[in-house]
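> Give the three-dimensional model of this entry:
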Amino acid sequence: MNANVNNIYKKRNYVQAQDTSNYSFDLEDPATWPSVIDRKYRLCIIKKGAIQVKNFKFPMNDEQRSFSEKYYYKTMSNGEKVVRPWLIYSTKMNVVFCFSCRLFPNSKNKTSFTDGFNDWKHLSERIKSHDSSIYHKKSNQEWLELSWRIDSGTTLDCELQKEIQTEKGRWRTVLKRIIACIIYLAQQNDAFRGQNCTIYTEQNGKFLKLIEMIAIFDNPMAEHLRKIKNKEIHQHYLGPRIQTELIHLIGNKIRTEIVTRIKAAKYYTIMLDATPDASHKEQLTLIIRIVQITKTTNNVVVSVDEYFINFLHITLKTGLGLFDVLKQELSNLGICLSNCRGQGYDNGANMVGHKQGVQARILNDNPRALFLPCCAHSLNLLLGDMANCIPRAMTFFGVIQRLYTLFSASTERWEILNKHLKCLTLKPLSETRWECRLESVKAVKMQLKEINNALIEVSESTKIPAIKSEAISLAEHEMSYEFVLSSVIWYNLLNNINKVSKTLQNEKISIDFAVNNLKGLKQFLNKYRENGFNEAKEEDIHICKQIDIKPEFKSKRKSLKKRMFSYESSPILCSTNGEECFVNDFFLPI
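Got it, this is the predicted structure:
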């Protein structure tokens, strides 16, 4: 009999996850089973099988004793170890049960293994006595017979069971296709729903349209939609609620896998960023970076991987508020903050503050969680401040933004611009993305003559005085020697900085290569400060010859300061060299 029970134990048929969702108890934990188990539930439990908990830290009692996996095995007289398939452990109650006696209890002769046993000191003795009891052998026999009937399809309701299995197979086939559609739309970041949720109607959304398209080529889905259309079934799993539920289930499954990888890697780096969403709620983005080691038959692959974990809703943007939200999320995921070895945030005071910021609070709990500011954010702040603190630079980028605003505000003017431009189009400036300045400067520098021709055509064709005045003003600014020289200098600086920035963002870059790139950029800037102006002038003169601009600065007069007291010297009216002013006021400060 033991051999037969062992065979059933090994060949048990596991119930799928969707089958267990209809029950108010856990099929794997006998402590949650109802006191009276009807035939329907008994069949499901037997199909699931006797699940023996392993690789689990069993809790100690007051006597410092606990359950152990060794009790799952029986040592025979010849030294052979045989599994006891009937012995199962409840993680919720910290007790052991007899699987067969729990399913087929004897009302007259109840045993402690029917209600749960946790006297670990006398467990060995009680297991031996229970294993040899007549009531246990009888329940084992009933378990064996019912399991055999289920496997052979000879139960009293075998025909009904066959219909149930056929229906289960049909639903699994349909659900696989539904889940595939949900994963596809989620990966493409597409909207699911339309104006209604009825199949074969207009404006019913991408999800239902995708289901309808699959039904054209797939018989199971076509049959499913036919039954829905003919109102043969009412539970069709195509509604908004099941879509949302499946998205959450898939997301939780992915997040569980990510957390497993993080725990396997042990050490990790935290990256946070907060921004308001479309509903004006502040969302904190949590990303974790790990070093993942994958062993193959031939070699070992080491990679640095980043994983998005979650969007966390926050109400307080203070360092303490963000830290509490982060700490709670890590606790919910079962990730130890003590294993954090790095932090990466933007340069906000609530993030990088040395006393009250998030990085300081994490360092107080874990001194090994070193903080590094976001290089891209630091570079954006640096270049943005550099462009905004110099009056001539502010004027230069102001003209570029005015050019884009003038043409983009009207489709007619945009068509005029596209007619004159060869390849690059004008780009707007952005406060949060410094790279847009390079794209904007490049589009203007490479097409000065074409943009000027477009401005002239706009000024001649428009009947709006403000637009005409703006076009003429921009044409004069754009074709000035100072503007052309500024575009050359800015393009050279931003282009070299952008190359290094792109290199640093490469996932596979090494530290020594990154350091060499930064050193090279520093050498370029030092060299450009000494010789860059003359090099830019040579390039500027070549451009001016092509677009018929006189390559010279305009002389400017110094403004006179009014004499307030008699002992002050008389102001001297003098002419200032335009090139010297440009170098001192624009080039050297940059």
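> Going by C-alpha atoms from here, please, whenever you check contacts or count neighbours.
OK.
> give me every residue that touches the residue minimising distance to the centre of the chain.
Compute the mean C-alpha point of the chain, and by C-alpha atoms, centre = their mean the closest residue is residue 308, 2.9 Å away. Counting by C-alpha atoms under 8 Å, 6 or more residues apart in numbering, residue 308 touches 285-288.
> For the comparison step, fold the sequence that follows:
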Amino acid sequence: MERFFKRKSTFEDSSSQGSHKVSSTRPRIEVNIDELEVDPAKRKSIYEYHINDRDIVRRRYLQMGPCQPKNHVFPTRVITGVNRRFNPKWFKDHSNWLEYSVSKDAAYCLCCYLFKDESSRLQAGAESFVTEGFNNWKKGPERLRAHVGNHNSVHARNVQACRDLMTQEQQLEQTEQDYRVRLTSSVKCIRFLLRQGLAFRGNDESYDSLNRGNFLETLKFLADNNEDVAKVVMRNALENHQMTSPCIQKDIANAIASETTEIIINDLGGELFGIIVDESRDISVKEQMIVFIRYVDSSGHIIERLLGSTHVRDTTSMSLKVAIENLLTRHGLSFSRIRGQGYDGASNMRGEFNGLRTLIMNENPSAFYVHCFAHQLQLALVGVAKENDDVGDFFVTFSQLCNIVCASCKRRDNLQYKQLKMLTDSISTDTIETGTYLNQEAVLQCPGDTRWGSHYGALVSIVKLFSPVIDILDEIRQDPKQRLEAFRVLKNVLCFDFVFFLHLMKDVLGITNDLSHALQKKDQNIVNAMRLVDVSKKRLQMMREDGWEALLQEVSLFCNKHAIPIPNLDEVYVVPGRPRHKVEEKTHLHRYRVERFYVVLDLQLQELNNRFNEKNIELLLCVACFDPRNSFARFDKDKLVRLAQFYPNDFSDIELELLDNQLQTYFVDVTSDPAFSKLDGIDELAQKMVETGRHLDYTLVYLLLKLSLILPVATASVERTFSAMKLIKTFLRNRMSDDLLHYCLVSYVEKDIFDQVSNEAILHRFQKMREHRGVLPCSSSYTLNLGSVPDDEDDEFSRVGSPNLHLDLPEQSDQPH
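Predicted coordinates:
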């Protein structure tokens, strides 16, 4: 047939009225509605999308609502000799359509962007709210009212088109009640699986399959135990309306994550916040960036919440900044509200010249960077110790020992058997204490530079399993293939040097082990972290002054137990391979005590002092003046006023003078009140101020206290999310999409918020994501007034997306509003 009739190559979109033509041969690019550009100045034209995707994109933008960063610090420009800026009150007057672009400092119209056509040129200035952006703030109110126009204006017709899109009539083949039961059942199953971090799909989801996946198996279990559900789901529903397809499962997960995030954003409100960011590879070797926000809630508690995860294809600092900015903008947040940054110390994040922290501070100087305390501790105690040649050689031998002993399952089982035999012999000879929870099975841990406290746990495990490990090495020496390697490791292990450094580093890392655990708390604050660091410094200093004899005795007992020769410490040490007359004579005691014990501890103390006294030390010392312990003994008014000067956007010159007087009154008040006498940290101080209502009496002091609490201490929350990512996206589920991973992470990590999300909210958000065959009846709590329509009739439709989304049409009038 095509030989006689030429196939038509183009078709015309009726909505474009002849000005936008789309080629039918153009390849259709799949649109990810969760990655749509939020900033109105950066969006591509609605007609650049494929004709079959435009309504999907329009529906998604209407769900998200207008881009209205209400808490953004809007820049000023000189217009006709007067400094003028965008007025955030305009958002309230035009909340249904007005948008603001942070990048371009201009206003836009959401409805006109979605449904603009050729006729928009007939109205003067209409294009300025769609493509160019309006920024003549002098005439802002007049131009906004003129853009709205009367009931027959271009803007009014576009608003009507938005309403029509969201309230399309749909034909049902089942009753509304059956559809609600079917959809609710799917939502309940997805909720259960998300909370457990389980996968949805199986390899074969047909009815006769034995591996249909967790979702269908859970739905079947629910149907088997509920007759009402069994009547309308699975085989009892139409094949094309079962609400069980992978697309439906993903949309439900999307709705759940969106509702969870919305509760978090509402809880944040307009408060200032800090960000905690880290990146890690998932099982499919994709670089995933996790972003947390840290803020103080209305009751004075420190809150850290997962804002989202995103796949970053380029890990340069600029790419990370763009990704973070897009994520914040998507939730109506702005860089201008950030008051703290916390990273793990990677060069692309903490770099002083081109790092992520510098790029953000260039836009917002008040977004102070605090290096993750736990990573500083790890780098200080392990990394610096390895700079010593003897300690570095010890850790190399230690890593080789772990690799060769844990190289196979057979060796691991053999190690477990020898450990059991050792415990049995010790119990039979009554040389160890027995009782509940004593003598538990131990495993040989391998140290990791990125795992907090892993080196300490590894050293403790080798001390416990030293005898079984030596037996394993003796057996490996019988293997011709690994005989030499085992011999070399065994020779290095069975010497006094290895045992000495084993106990020395175990004691050094043990001193800071409690600090490592404390820094992994979500509600940790700067003052407590600094106090724990000071305690670690004091303990290291005490060990240097009085710990030599105890360490030497411990090492000697260990060597005698395992028949390891101990050198005579009073003898002269001979350097191997060097003539004695060219080397200064020194005893073994001097070598171990001065050149090893003192040198290692001095390096630790020096590094701790350097790392925790960087540029931000003045800021941290000022924050410490809020410490309520010992009747506010560290209170210093001048330092707290200096702290406020670090935040010029939050404290004006007049407010600084008021703060000076308010701090004096505050100090007299809290020191005379017994309720403040037993507080143990600035976090408890903030909570007590809210309980007693003093946060209303001393507003400036409480604001300064909140800014101190916002400063991040550690990236423990992000690290826990990476652990959850490994649970959700496993080797068998390595093809999970990035957006589905985001939905699962938000729901799994923020379980306490997830539990607050009602099924009704999920149903209505899901219903408005795309066109569905079924229709849910409107609920009173999820209806949205569309305003007056041309025929003076009111209309309502189910609320979805942003709570600020209103599609109000202007009243009938011949004059512009």
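> is it true that the residue nearest to the centre of structure 1 lies in a helix?
No. Counting by DSSP: H, G, I helix; E, B strand; the rest coil, residue 308 of structure 1 is not part of a helix but strand.
> Just tell me what it corresponds to in structure 2.
Taking TM-score structural alignment, the alignment pairs residue 308 of structure 1 with residue 306 from structure 2.
> What is the neighbour count of the residue opposite residue 360 of structure 2 in structure 1 once aligned?
Mapped onto structure 1 by TM-score structural alignment, residue 360 of structure 2 lines up with residue 362. Neighbourhood size, residue 362 of structure 1 [other C-alpha atoms under 10 Å]: 22.
> Equivalent analysis for residue 403 of structure 2, please.
By other C-alpha under 10 Å, neighbour count at residue 403 of structure 2 equals 12.
> quick one: the strand or helix carrying residue 192 of structure 2 aligns where in structure 1?
Secondary structure assigned from DSSP states H and E places residue 192 of structure 2 in helix 176-196. Taken onto structure 1 by TM-score structural alignment, helix 176-196 of structure 2 occupies residues 168-188 there.
> So for that stretch, what gets flagged as buried?
171, 174-175, 177-178, 181-183, 185 (16 or more other C-alpha atoms under 10 Å).
> These into TSV, with extra columns for distance to residue 410 of structure 1?
Formatted as TSV, the buried residues of stretch 168-188 of structure 1 follow (distance: C-alpha to C-alpha, whole Å):
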residue	distance to residue 410 of structure 1
171	55
174	51
175	50
177	47
178	45
181	41
182	40
183	40
185	35
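> Return the closest of those with respect to residue 255 of structure 1.
residue 183 (14.6 Å; C-alpha to C-alpha).
> got a list of what the residue nearest to residue 454 of structure 1 when sequence neighbours are not counted touches?
What sits nearest to residue 454 of structure 1 in space, not counting adjacent residues and going by C-alpha to C-alpha, 6 or more residues apart in numbering, is residue 417, at 5.4 Å. Contacts for residue 417 of structure 1 (C-alpha under 8 Å, 6+ apart) come out as 407, 451, 454.
> what's the answer for residue 338 of structure 2, then?
Per C-alpha under 8 Å, 6+ apart, neighbours of residue 338 of structure 2: 272-275, 364, 366-367.
> Map it onto structure 1.
For residue 338 of structure 2, the residue aligned by TM-score structural alignment is residue 340.
> One more: residue 508 of structure 2?
That one, residue 508 of structure 2, aligns with residue 493 by TM-score structural alignment.
> what about that match, which SS state?
Relying on three-state DSSP, one would call residue 493 of structure 1 helix.
> same for the helix holding residue 192 of structure 2, what does it pack against?
helix 214-224, helix 227-230, helix 246-268, helix 738-749, helix 759-767 (3 or more C-alpha pairs under 8 Å, 6 or more residues apart in numbering; DSSP states H and E).
> Turn those helices into JSON lines, including distance to residue 610 of structure 2.
Converted to JSON lines, these look like this (distance: least, C-alpha to C-alpha, whole Å):
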{"stretch": "helix 214-224", "distance to residue 610 of structure 2": "52"}
{"stretch": "helix 227-230", "distance to residue 610 of structure 2": "65"}
{"stretch": "helix 246-268", "distance to residue 610 of structure 2": "35"}
{"stretch": "helix 738-749", "distance to residue 610 of structure 2": "35"}
{"stretch": "helix 759-767", "distance to residue 610 of structure 2": "51"}
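> hmm, back to that, for residue 373 of structure 1, see how far away the match of residue 360 of structure 2 is.
15 Å (C-alpha to C-alpha, to the nearest Å).
> quick check, residue 283 of structure 1 in a helix?
No. With three-state DSSP as the criterion, residue 283 of structure 1 is strand rather than part of a helix.
> What is the neighbour count of the closest residue to it other than its chain neighbours?
Nearest non-adjacent residue to residue 283 of structure 1, counting by C-alpha to C-alpha, 6+ apart: residue 313, 4.8 Å away. Neighbourhood size, residue 313 of structure 1 [other C-alpha under 10 Å]: 15.
> Now check structure 1 for the residue matching residue 226 of structure 2.
Under TM-score structural alignment, residue 226 of structure 2 pairs with residue 218 in structure 1.
> returning to what we had before: return the mean post-superposition distance for the helix holding residue 192 of structure 2 against structure 1.
With mean C-alpha distance after the TM-score superposition for structure 1, helix 176-196 of structure 2 departs from structure 1 by a mean of 1.6 Å once superposed.
> how far away is the counterpart of residue 454 of structure 1 in structure 2 from residue 406 of structure 2?
The alignment partner of residue 454 of structure 1 in structure 2, by TM-score structural alignment, is residue 472. Counting by C-alpha to C-alpha, the gap from residue 472 of structure 2 to residue 406 of structure 2 is 10 Å.
> One more: residue 447 of structure 2?
Counting by C-alpha to C-alpha - residue 447 of structure 2 and residue 406 of structure 2 are separated by 13 Å.
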